[in-house]
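Engineer: just to be clear, the model below is a prediction. Sequence and coordinates:
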Amino acid sequence: MTTAITPSPAPFPSPATAVEFFTARLAFQTDVSDVRAALVSGTPGFVLIDSRTDQGWQQARIPGALHLPTGEIPTRAAALLDPAVPVVTYCWGPGCNGATRAALALSRLGYQAKEMLGGIEYWIREGFPTEGRTGLGQHSPDPLTAPSGAVSCGC
């Protein structure tokens, strides 16, 4: 006879622990809607960095982003970036940790860095413009990731 094991949920953190955790997440991460709003404002206060390979950059990128593949950060960052200006990194999407690796590499060099959650995938899925080898483009927002007809998710 076997006994079924009923998984028990992990205990909830105290409110003070939750505040610390969520505050830290917001200090290290941003999302595509917030990045888009900052870029549209004309004074984003950061440099947006696409950390993907040349193939990904040519396929589609966020207008105004700087191409700096993760592997080239140690040798090229100082020539391209002002250490006084924060950076936001992005890569392919939520299944990729390339933006995390790029933010870590830049932080190790003394830059203030955040990663953009969702990457280029969610940028496209939310209906924001891209540019690439075929010029400027824009898809309709995916109703599973952004409300239809809205400028942002309103989060």
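Structural biologist: Here it is on my side, so go on.
Engineer: drop to CA atoms for contacts and neighbour counts, all remaining ones
Structural biologist: Will do.
Engineer: nearest residue to residue 123 other than its sequence neighbours?
Structural biologist: Excluding its sequence neighbours, the residue lying closest to residue 123 (C-alpha to C-alpha, 6 or more residues apart in numbering) is residue 32, at 5.7 Å.
Engineer: distance of residue 59 from residue 130?
Structural biologist: Per C-alpha to C-alpha, to the nearest Å, residue 59 is found 9 Å from residue 130.
Engineer: also this one, for the comparison:
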Amino acid sequence: MTSQLTATAVNPVLRVPPASPAAAAAHFGASLAFHADVSDVAAALAAGGDPGFALLDSRSTESWDQGHVPGAVHLPTALIPEQAGKLLDPAVPVVTYCWGPGCNGGTRAALALAELGYQVKEMLGGFEYWAREGFAFETRQGRERRDADPLAAPVASDDCGC
């Protein structure tokens, strides 16, 4: 049975009204300038050649060894100020990631890089969603791949349609 709102009840979704279409377009456009999703990063890397960005894993060495995106650069956030210039070309945009949505390490790494003058985006979902969407990853023992989680990725297609 569905609940119905009475005339005096406030719809919790609309308690704060939606932004104007112009404000929403500005917000979501800006969001896309700051974020990339796992599937888009995977597609760019799979296309072969230069993807046009460097992918940076900002986690600890222990976390890196546990699993990381193939081709990523390993640079823990705390080391970015002293080592970014040795590992990253300032003319190439950087996409950062950390563990996943419950971690803001990728955000902190992106901030550190932006403060050094790099163009940067954060990969939404981090390593967790890379693995959950069924993309191959590397560990200390070698390459692994897990089946796609049906709650995170389509299991019968490479394209979610979004």
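Structural biologist: That came through, no problem. These figures come from a predicted structure and were not determined experimentally.
Engineer: fetch the TM-score of the aligned pair.
Structural biologist: TM-score for the superposed chains, counting by TM-score structural alignment, normalised by the length of the first structure: 0.94, backed by 152 aligned residues with a C-alpha RMSD of 1.3 Å.
Engineer: picking that back up, so residue 59 and residue 130 of the first structure - more neighbours on which side?
Structural biologist: residue 130 (19 against 13; other C-alpha atoms under 10 Å).
Engineer: just give me the neighbour total for residue 83 of the second structure.
Structural biologist: Number of residues near residue 83 of the second structure (other C-alpha under 10 Å) recorded here: 13.
Engineer: quick one: what's aligned to it in the first structure?
Structural biologist: Under the alignment (TM-score structural alignment), residue 83 of the second structure maps onto residue 76 of the first structure.
Engineer: which of the three states applies to the residue nearest the centre of the second structure?
Structural biologist: Centroid check for the second structure by C-alpha atoms, centre = their mean gives residue 123 as the closest residue, at 1.7 Å. Under DSSP: H, G, I helix; E, B strand; the rest coil, residue 123 of the second structure falls in the strand class.
Engineer: looking for the alignment partner of it in the first structure.
Structural biologist: Looks like residue 123 of the second structure aligns to residue 116 there (TM-score structural alignment).
Engineer: and residue 18 of the second structure, by the same measure?
Structural biologist: Checking TM-score structural alignment: residue 18 of the second structure goes with residue 12.
Engineer: likewise for residue 71 of the second structure?
Structural biologist: The alignment partner of residue 71 of the second structure in the first structure, by TM-score structural alignment, is residue 64.
Engineer: the second structure: strands as residue ranges?
Structural biologist: Under the criterion DSSP state E, the second structure contains strands at 35-37, 54-57, 73-74, 94-97, 120-124, 137-139, 142-144.
Engineer: which of those sits closest to residue 23 of the second structure?
Structural biologist: Closest approach to residue 23 of the second structure among these (C-alpha to C-alpha): strand 35-37, 18.4 Å.
Engineer: residues in the first structure aligned with that closest one?
Structural biologist: Counting by TM-score structural alignment, strand 35-37 of the second structure pairs with residues 29-31 of the first structure.
Engineer: how about residue 33 of the second structure, nearest residue that isn't a chain neighbour?
Structural biologist: Leaving aside its sequence neighbours, residue 33 of the second structure sits nearest to residue 121 (C-alpha to C-alpha, 6+ apart; 7.1 Å).
Engineer: could you do residue 34 of the second structure as well?
Structural biologist: Closest to residue 34 of the second structure by C-alpha to C-alpha, 6+ apart is residue 121, at 4.7 Å.
Engineer: next one: residue 104 of the first structure
Structural biologist: In space, residue 104 of the first structure comes closest to residue 113 once its chain neighbours are excluded; the distance is 7.8 Å by C-alpha to C-alpha, 6+ apart.
Engineer: state the distance from the one you found to residue 89 of the first structure.
Structural biologist: 7 Å.
Engineer: which of these two has more neighbours?
Structural biologist: residue 89 (31 against 25).
Engineer: pull the contacting residues for the equivalent of the more buried one over in the second structure.
Structural biologist: Using TM-score structural alignment, the equivalent of residue 89 of the first structure in the second structure is residue 96. Neighbouring residues of residue 96 of the second structure by C-alpha atoms under 8 Å, 6 or more residues apart in numbering: 55-58, 106-107, 109-110, 120-123.
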